[in-house]
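Novice: Sequence plus predicted model, see below.
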Amino acid sequence: MSFENPDFLKKKYQDLHTAKEVERAALNTERSVGEDVGQNPADRIQNYLDRLERLALDPDKEQPRAEMFGGESRPRALSLLREMVMNRYIRPHQEKMAEGAARVEERAAREMGLEAHYGEQELEQRGDIAVEDLEKSLDQWISYLSDANEPYPVWFRYYAFRNVLDLGDYDKDKGEFTKRSPGSFHLFPDIDRGALAYVQQMIEASKDKAVLERLQQAQKSAALENIPDEQLITQAKAKQFANLSFAKQYAEAIKQSGEITPEMREETRGAWVKYQKDTDPTALWASLQSKGAAWCTKGFGTAQTQLQGGDFYVYYTLDKQGKPTIPRVAIRMQGDNIGEVRGVLDNQQNLEGNMIGIAEAKMNELPGAEKYKQASSDMKQLTSLEKKTKAGEQLTKDDLVFLYEIDHPIEGFGYQTDPRIKEIRDTRNPEADMLMVFECTPQQIAHNPQQINESTKAYVGPLVQQDEQGKTIPIFELFQQYSLEHLYTSFPEGKIRQYNVAIGVKNKAQLKQELDAKNIHIYDWANDLLESKDFTTLKTPEQANLARLTVKDLGFPQGATTDEIYQRAQELGLELCPAEVGPHFRLSYTGRDLSYTGRDWIGIGMKQIVDRGGYPGVFSLGTDSALLALDANGARPGDGWGPGGGFVFCLRKKLET
């Protein structure tokens, strides 16, 4: 039987076919295609999953993109889904989360002999932090499960995400998850990609005889036909597993993952093994079972899919018997080029410090290594800083500029930032480090507009402040007046990035031609704005000096409307950008200023252009690991934007004297 039609979901959720979202999907299909989905539960669920795939995964990249995940570009429908989830599961419980977190922190302070008490204002701030942290942890799940490049069928993505929302903390001693209570301030669990792959393959084995037989044969082949009966996956075991709750399935999968001990991590001797494209995945799959690698390749179906895409290399270090069996580095080829490089430092699959040189040497033998040169260089430097820190050595200015990502984000090989960055920063005093980074004294760092003068070298503080008359101080005019280079709302995370973009001279046809030549995708909505009579370009060259700000930077921690954002930007001494900044900026911006993963989104703060449907929009720059795009977003005066949304505005031109 095919597992595309998920009988599993129908049995797990017996009323799913009558759920509102499934009913709406059926109505939408009937309206758009003119076909009646019918009342068969399996057909209705499959129709719902098909619609989810089109809207949330957008495999054909038909939708305009929208800002998500603090700057990531994803299908617009997915951004709406995200807001719905946040509004239902997180934001309504902010007050309860703040109180819970505050009580825990107050108790911890008392145990240390410190006096701590949260007043009303502190509780509100703690609630903001709790919501932001929870959104980030849930965003990781949304981002991963909505990535069309990941090898999961839609039914499993739905199943995993629906249940993650109910997962509490993982108790490592008991090997189980607690149930999440409304208002919990605890983060959502980490993603263990290997465990997810295990859950998927066991559920499929419970329903699909061919999958089960394939797994059994793989187990027998890996064990040279000597596998004990109690270790063999049977249909009864698979069905028993499938009938468990997701919390128990995920916990069991984590227990099956195995562990790489500290002693194992110290070992660097080993050997590379190449698994040839289009070969049987059994050997690759078997080599990863219970070995502590959180790679999705631990799923048999995933291993098969990845080998269909290209060769697969694994570096195994020596085990206690002196045999190379411990997987430490994976290099997956996509066609003729390196597709990804992963390690086993953490669940985000970062490389361990002592594996970087080994991985780099292998990559240099393979096509496509150029893409990873910056990551290799950065990881070597990070490892050097880690060793210096452990040895108690002093860090230089160059070390700190790198550590605090002053010039560029530290690139790595995992899904998220290398955890060693935070570990090293946690040992530092940022206030003291700022002085070395900016080469200044404490008096040369201003924390409010009144402190800015001729000797100021950096500003670290809130942008929105009022004068004695209660008016917002145009702080960017002060920054320009005193030529301040280092601007932060907080150090180091709150850097205000600035860009110089050449505009003018080129007409819309030339701009579109250059975008096409650079393989930059122009979404239909952006093309609408480009083709509008209201889109014009300057005849002469000009420099647009841009400042990038989040809605939160502008003084709106809960988000704001388009009009509120534009008004505040102008109060701060900024101006709306000419519309042509959109395509010009897209041509020069790589999308890697905030994240080495290449996921980014920037809205252009510009006067709205009405599209052919009568809807006002602005240009936006969408970036992910595989796509640079010029897009557009709706920007009616009352449209709301989340606090993490980012815009660029022009610095107000200095008057000629």
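Specialist: Great, that's in hand. Keep in mind that this is a model prediction, so the values were computed, not measured.

Novice: Please count neighbours and contacts with C-alpha atoms only from this point.
Specialist: OK.

Novice: Helices of the stretch 351-500 of the chain, start to end?
Specialist: Remark: helices assigned in the stretch 351-500 of the chain by DSSP state H, counting those that start in this stretch are 356-363, 373-391, 397-403, 419-425, 430-438, 475-481.

Novice: In addition, the following structure is provided for comparison:
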Amino acid sequence: MKGFEFLQGKYKLNKTEESQSAARRSRIAGESLSQKPTDEIENYLNRFGEILTSSNPGRSLDAFKKILYKKLIIQDVPESYFTLQQKLARELGHGDVAVTMESREEIKRVLQEDQRTSLNLWVDYFASSDSDVYPDWAKYWAFRSMLGISSYDKKKQKFGKRSKSTTAQFPELDREALAYVVDTLNKKIQGNTVPNPVNVDEDVEEKLVSDEAFRKILNTEDFATYYAFAIEHVSADSSELLPIIEGEWRTFKKGEDALNLVQSIQGYGTGWCTAGESTAKAQLGQGDFHVYFSLNKLGKPTIPRLAIRMVDSHIKEVRGVAHQQEIDPFITPVLTDKLKDFGTEGKRYEKKSKDMQRLTEIDRRHTNGEKFTREDLHFLYEIDSEIQGFGYEKDPRILAMIKNRDKRSDIASALGIKPEQVSFTQEKALGGNIVYHDGDLDLSDLTSAEGLVFPDHVSGTIYLNKLISADGLTLPEHVGGTIDLNSLTSAKGLTLPEHVGGIIYLDSLTSAEGLTLPERVGESIYLDSLTSAEGLTLPEHVGGDIYFPSLTSADGLTLPEHVGGTINFRNLTSAKGLTLPEHVGGSINLPSLTSAEGLTFSKYVGGSIHLNKLTSAEGLTLPERVGESIYLDSLTSAEGLVLSDELIESCDAIYIPTRLLEDLRKLYPAAHFI
């Protein structure tokens, strides 16, 4: 409640149009809502959160981003910026460079893309489960505040203010600093003591920031001020010690005092949100936390380098201390060796570990002046598969190695084709005789595929979302990104690529007749309108989600052996014919299933299990482990419900009707029933 009161005092949030609109929607939906400002604010934040918890969160998030882009991304670049670019060109010895209309548009495009990219980092982070430890009011405060500031001035140790003519990117996302900021404000408004985190400088035997100065900072309750302080004094730099990899692993056990973990990593510039006490407490509530500490200048293992966060017996994330929490180039052997201790859990990270080892080896040879091999170029330009790392962004070494090279010649060399068979523009890609196109192809206004000739390989996304017929459509053999065929109502004549690295959108397809999907899909498959699985053959591997919201029967359906994300069967009322995959990394949504007859789960489900309308547990055999929650909201009896010790330990919560709580808590006292 203190958080809502804070927002009310700072923004009068309940009086805003957004808050009033949310209140109207709640009342239209028949929900009871008081006139108290804090209740209205809480309702608004709940509505705001629906963007991230809808049945299709990816699309909701994209829609939200588009709104932000329209409102916040620069549209009119000030003349002073172009003048500055001319001045810089003269100072670099390039003479008087004319700023043509074409160059103005290119400069504007680059500025807009940079702003979108920096904004996306914040949006994606707050939309991810990594930020679940923060209360909604704190997310709102941090996000709204961030939108009003620009880049950080290291000399002044402060952020500039953002306006419509600001050309700078949005502030860099430092997760460690952000965790400290939210933790500090939370303690402040709760009336708790907030200690000055700045230690005594041994050279001058006094604090670099006095307690009095720290109190002044604390009393501002200003995000930009807090964030600047955290960047300067909480996120320290120990990069000169990275070549030293000798050290030790230390395990902070589930349920352990979070301060032990926080105090061991805070102040080393890891970028880990775990450096915030509230975040560390939440994470240790879920499982063990393994940290590798390398030796400092005195030979003591104090410098945090690697983190492996567990949710019970499952690896939730692996983080390093390089850019955006990537693994630094020296420490990979330590991580590779440690992952072997986790058996099958560690194997899930094998590709990332191998990719980072290979990247480090290529970088080492490149630094020594060796030329790239054809295989190196294939890898660096991610022609066959994306280079995967452990951080939130691409490893910066990739760009550093290729940014000043002739990309066209490199790709041609990697593929054994002529440079003129590589394209970078849509016009060139569709002109014929192109083997490889680097980038997206936006054909979103096209209603017919007649005369359309694609390259063999497209690295990005193909937008054909208004195409209603596949007649005459021959897609590339390989698409690295997404294929959007959102309006296609029939698969007749459709031949999809052998490999799709992103998402396949076939939302309007009502029948699977004639549909042949790729053997492997890197992300998700959306078949929102499919009412029958007859004739449907799914890929062996789907890296993301599978959506079947309109499917009422599983007859004839064979699911992949591996689904990395969520399986959504929103309207399936019977499990007859349903065989679930051996591995499901996300949730299994069966909210309309009324009987467990014929239902067999895999041993492990990484997310939640939704069985909201199941009235009887007879015949229900749950997985051995569930990473999140189990929803059994409509059970009329506890009879037949069997919960193993392993399941109870792994599961966050089990949602059951109130009338069954007492009986089930007696049967399973260790379980967390809600």
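Specialist: Thanks, I have it. None of these values were measured; they are calculated from a predicted model.

Novice: Quick check: TM-score for this pair?
Specialist: The TM-score (TM-score structural alignment, normalised by the length of structure 1) is 0.67; 508 aligned residues with a Cα RMSD of 4.5 Å.

Novice: T117 of structure 2 -> structure 1?
Specialist: Matched by TM-score structural alignment, T117 of structure 2 corresponds to K136 in structure 1.

Novice: any idea which helix or strand carries its match?
Specialist: According to DSSP states H and E, K136 of structure 1 maps onto helix 120-145.

Novice: repeat for L517 of structure 2
Specialist: Taking DSSP H and E as the definition, one finds L517 of structure 2 inside no helix or strand.

Novice: For burial, what's the neighbour tally of it?
Specialist: 22 (other Cα atoms under 10 Å).

Novice: just T383 of structure 1 next, same as before
Specialist: By the criterion of other Cα under 10 Å, T383 of structure 1 has 17 neighbours.

Novice: Counterpart of it over in structure 2?
Specialist: By TM-score structural alignment, T383 of structure 1 lines up with T360.

Novice: Need the counterpart of L178 of structure 2 in structure 1.
Specialist: Checking TM-score structural alignment: L178 of structure 2 goes with L196.

Novice: Buried residues in the helix or strand hosting its match, which are they?
Specialist: L196 of structure 1 belongs to helix 193-207 when assigned by DSSP H and E. Along helix 193-207 of structure 1, these residues count as buried under the neighbour rule (16 or more other Cα atoms under 10 Å): 193-207.

Novice: who's in contact with K457 of structure 1?
Specialist: Applying Cα atoms under 8 Å, 6 or more residues apart in numbering to K457 of structure 1 gives the contacts F438, C440, Q444, I445, L484, E485, H486.

Novice: G353 of structure 1: what's it in contact with?
Specialist: M379, K380, T383.

Novice: related to what we said a few turns ago, report the separation between the match of T117 of structure 2 and S181 of structure 1.
Specialist: 18 Å (Cα to Cα, to the nearest Å).

Novice: More neighbours: those two, which one.
Specialist: K136 (16 against 11).

Novice: Look up how far R420 of structure 1 lies from the more buried one.
Specialist: Taking Cα to Cα, one finds K136 of structure 1 at 19 Å from R420 of structure 1.

Novice: circling back to that earlier point, dump the contacts of G353 of structure 1 to JSON lines, plus distance to F619 of structure 1.
Specialist: Shown next, in JSON lines, are these (distance: Cα to Cα, whole Å):
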{"residue": "M379", "distance to F619 of structure 1": "35"}
{"residue": "K380", "distance to F619 of structure 1": "38"}
{"residue": "T383", "distance to F619 of structure 1": "40"}
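
Novice: Quick check: the match of L178 of structure 2 vs Y170 of structure 1, distance?
Specialist: Counting by Cα to Cα, the gap between L196 of structure 1 and Y170 of structure 1 amounts to 15 Å.

Novice: ditto for K291 of structure 1
Specialist: Distance from K291 of structure 1 to Y170 of structure 1, by Cα to Cα: 20 Å.

Novice: for L16 of structure 1, same thing?
Specialist: Counting by Cα to Cα - L16 of structure 1 and Y170 of structure 1 are separated by 28 Å.
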